[in-house]
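**Student:** quick one: sequence and predicted model below, then my questions.
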Amino acid sequence: MTLEILTADSLSPLRHGFFTRKGGASSGVFKGLNCGFGSSDQREAVATNRTRVAEAMQIDPDMLVTLHQVHSPDVVTVTAPLTKQHKADAMVSATPGIALGVLSADCQPVLFADAKAGVIGAAHAGWSGAMAGVLEETIDAMIALGAARDRITAVIGPAISQRAYEIGPEYFDRFMDEDPDNTRFFANGTGDKMQFDLPGYGIHRLRNAGVNAEWIRHCTYSDPDRFFSYRRSVHEKEADYGRLISTIRL
């Protein structure tokens, strides 16, 4: 099956892609393009899937760089293929030929570019990482490499939408403690639960940081044929879940 790659005009002409689960070698609950070595999928299948992604990005597999993601605000500046997997949630680079890749399964994969300066970034941003500042830290790291804030474009890929993301009151309280205006990202759910708009929150933080930002408006939870979803796997009592990959390169 052919890979399905979602793109954003605003990131052109840089080669990039928000890959769906279609076209991979994995089977079972991981059926399709599972790119997460942290899953319990067969390692050979994940390696094959990553090779297919690298081929689509027109690079060798060892030039596809990913991280050990830990929901942090930490950013790695990449100048060459990494010799070890760093614990961090974002990367920036000004080195041609290296593809930055982030994994997700409901959290926001965010790709950044200042094409004129030749600087790119990629971030994994769940609610905790976004609240901790991973998006702003990525922007600052790009500027340190020569990007201009007003030229940076950030695109949020497939992520869980508000209608599918119910959270408890303790999370709502944390967002209110951060900023009472965050109430705009919540709607009433069942009982004392709330529905949280993760992409809306991400766009708000990105635009407040002075960059152009958009969401491609695909919900991971609501489209099982195209996307993996951690929350859906929990609701369906599956043993594990696949990871989507989003990549960008110079």
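**Tutor:** Good, I have the coordinates.

**Student:** going by C-alpha atoms from here, please, whenever you check contacts or count neighbours.
**Tutor:** Fine.

**Student:** contact partners for the closest residue to Val65 other than its chain neighbours?
**Tutor:** Excluding the flanking residues, the one nearest Val65 by C-alpha to C-alpha, 6 or more residues apart in numbering is Leu100, at 5.2 Å. Leu100 makes contacts with 64-66, 91-93, 121-122, 247-249, as judged by C-alpha atoms under 8 Å, 6 or more residues apart in numbering.

**Student:** list the contacts for the residue nearest to His218 when sequence neighbours are not counted?
**Tutor:** Leaving aside its sequence neighbours, His218 sits nearest to Pro158 (C-alpha to C-alpha, 6+ apart; 4.7 Å). Pro158 makes contact with 18, 106, 108-109, 215-220, 227, according to C-alpha under 8 Å, 6+ apart.

**Student:** can you tell me the centre-most residue of this protein?
**Tutor:** Note on the chain: the residue nearest the mean C-alpha position is Pro109, at 1.3 Å, using C-alpha atoms, centre = their mean.

**Student:** assumed that one was part of a helix.
**Tutor:** No. Using DSSP: H, G, I helix; E, B strand; the rest coil, the secondary structure at Pro109 is strand, not a helix.

**Student:** next one: the residue with the largest distance to the centre of the chain from Thr7, what distance?
**Tutor:** The C-alpha centroid of the chain is most remote from Gly191, which lies 30.5 Å away (C-alpha atoms, centre = their mean). Distance of Gly191 to Thr7, given as C-alpha to C-alpha, to the nearest Å: 38 Å.

**Student:** for comparison:
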Amino acid sequence: MWWWRDQLTGPDGSTVDVGFTDNAGGVSTGPVASLNLGGAVGDDPGHVRQNRAAVAAAVGVAPGDLVFMHQTHSDRVVAVDAHGGRDAEGDGVVTASYGLALAVLVADCTPLLLADPAAGVIAAVHAGRPGMMARIVDNALDRMAHHGATDPVAVVGPSVCGRCYEVPLALREEAAAIAPESRTVSWAGTPAIDVAGGVVAQLHAREVPTTWVPGCSRESDRLFSYRRDHRTGRFAGVIVQRSRGKIPHV
């Protein structure tokens, strides 16, 4: 079920669990086997519900408290809380509510998890190429600050690597004008974009301590990859606040 998991601890002892799923341990079959968490990839809705419930149980929340987004490759970041607003439409979701798990779905895009454990503010961000170029990273950090975050840290999950993300030259240069660190070449020496590299550079520009989890979705058969398989499932980055120190500003 897990590609990688860890726990972040604030200076006051507050804790946040973070992790990235892989494609094992679910009930889906065919091209989306087995732990597909995406609801719009042609999978049986009942299988998706079972898979999501299994992840919710693994992180210790009720299925209804595992919050997914309707992702649209935008720069939109929305806030949710324990009292409603769970049906988030956008590509970043922030909460200052204890007990909610936030999830971001990917199959090559960069999953970004953000947390300020002491302030009690967490976020999950879908940072694909359009989102990175639209600076969704900055939007998410700004939205977290609005909810009281002062010292966020970041965890960047596995995604398609720059060597596997060939693009037209003009598109690479457009991305590089926004994040120079994203300019790269593919295995074949053709123009390519390192989206995760651009995301990490944007985090460093905001002086956010960052953990970059290794892994290329296209190269690993443990991860879903649209570029590799076209019809495929979605894995997720998941973040949940376990305990808190001071009460967050909301």
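**Tutor:** Alright, I've got the coordinates. On a predicted model such as this, the values are computed, not experimentally measured, just so you know.

**Student:** trace Val211 of structure 1 over to structure 2, please.
**Tutor:** Under the alignment defined by TM-score structural alignment, Val211 of structure 1 corresponds to Val208 in structure 2.

**Student:** ugh, wrong one, His68 of structure 1
**Tutor:** By TM-score structural alignment, His68 of structure 1 lines up with His70.

**Student:** same question, Cys35 of structure 1
**Tutor:** Using TM-score structural alignment, Cys35 of structure 1 pairs with Leu37 in structure 2.

**Student:** what ranges do the helices span in structure 2?
**Tutor:** 45-58, 129-133, 136-146, 169-178, 195-205, 226-229 (DSSP state H).

**Student:** residue range for the last one in structure 1?
**Tutor:** With TM-score structural alignment applied, helix 226-229 of structure 2 matches the range 230-233 in structure 1.

**Student:** what does the matching stretch contact?
**Tutor:** 105-106, 221, 239-241.

**Student:** with structure 2 overlaid, how far apart is that stretch on average?
**Tutor:** Once fitted to structure 2, stretch 230-233 of structure 1 is off its aligned match by 0.6 Å on average (mean C-alpha distance after the TM-score superposition for structure 1).

**Student:** what's near enough to touch the closest residue to Val199 of structure 2 other than its chain neighbours?
**Tutor:** What sits nearest to Val199 of structure 2 in space, not counting adjacent residues and going by C-alpha to C-alpha, 6+ apart, is Met132, at 6.2 Å. Shown in contact with Met132 of structure 2 (C-alpha under 8 Å, 6+ apart): 195, 198-199.

**Student:** residue in structure 1 paired with Met132 of structure 2?
**Tutor:** With TM-score structural alignment as the criterion, Met132 of structure 2 matches Ala130.

**Student:** with Asp91 of structure 2 instead?
**Tutor:** Using TM-score structural alignment, Asp91 of structure 2 lines up with Asp89 in structure 1.

**Student:** how much space separates that match from Gly38 of structure 1?
**Tutor:** Where Gly38 of structure 1 is concerned, Asp89 of structure 1 sits at a distance of 14 Å (C-alpha to C-alpha).

**Student:** higher neighbour count, these two?
**Tutor:** Per other C-alpha atoms under 10 Å, whichever of Asp89 of structure 1 and Gly38 has more neighbours is Asp89, with 27 against 12.

**Student:** what residues are up against the more buried one?
**Tutor:** Counting by C-alpha under 8 Å, 6+ apart, the residues that Asp89 of structure 1 touches are 67-75, 102, 123-125, 129, 134.

**Student:** just the buried subset of those, please.
**Tutor:** With burial judged by 16 or more other C-alpha atoms under 10 Å, the buried subset of the contacts of Asp89 of structure 1 is 67-69, 71-75, 102, 123-125, 129, 134.

**Student:** out of those residues, who's nearest Pro169 of structure 1?
**Tutor:** Closest approach between the buried ones among the contacts of Asp89 of structure 1 and Pro169 of structure 1, by C-alpha to C-alpha: Gly129, at 18.9 Å.

**Student:** ok, that closest one touching Pro73?
**Tutor:** Yes. At 5.7 Å, Gly129 of structure 1 counts as touching Pro73 under the criterion of C-alpha atoms under 8 Å.

**Student:** ok, Asp194 of structure 2 touching Thr184?
**Tutor:** Yes. Judged on C-alpha under 8 Å, Asp194 of structure 2 makes contact with Thr184 at a distance of 6.3 Å.

**Student:** hmm, back to that, and the helices of structure 2 as CSV, adding distance to Val16 of structure 2?
**Tutor:** Formatted as CSV, the helices of structure 2 follow (distance: least, C-alpha to C-alpha, whole Å):
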stretch, distance to Val16 of structure 2
helix 45-58, 14
helix 129-133, 25
helix 136-146, 15
helix 169-178, 31
helix 195-205, 19
helix 226-229, 30
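
**Student:** looking at those, spot the one closest to Val153 of structure 2.
**Tutor:** Closest among the helices of structure 2, using C-alpha to C-alpha: helix 195-205, at 9.1 Å.

**Student:** nearest to Ser26 of structure 1, out of the contacts of stretch 230-233 of structure 1: which one, please.
**Tutor:** Tyr241 (11.3 Å).

**Student:** number of residues surrounding that closest one?
**Tutor:** Tyr241 of structure 1, neighbours per other C-alpha under 10 Å, totals 23.

**Student:** distance of it relative to Ala80 of structure 1?
**Tutor:** 30 Å.

**Student:** do Lys87 of structure 1 as well
**Tutor:** Applying C-alpha to C-alpha to Lys87 of structure 1 and Ala80 of structure 1 gives a distance of 17 Å.
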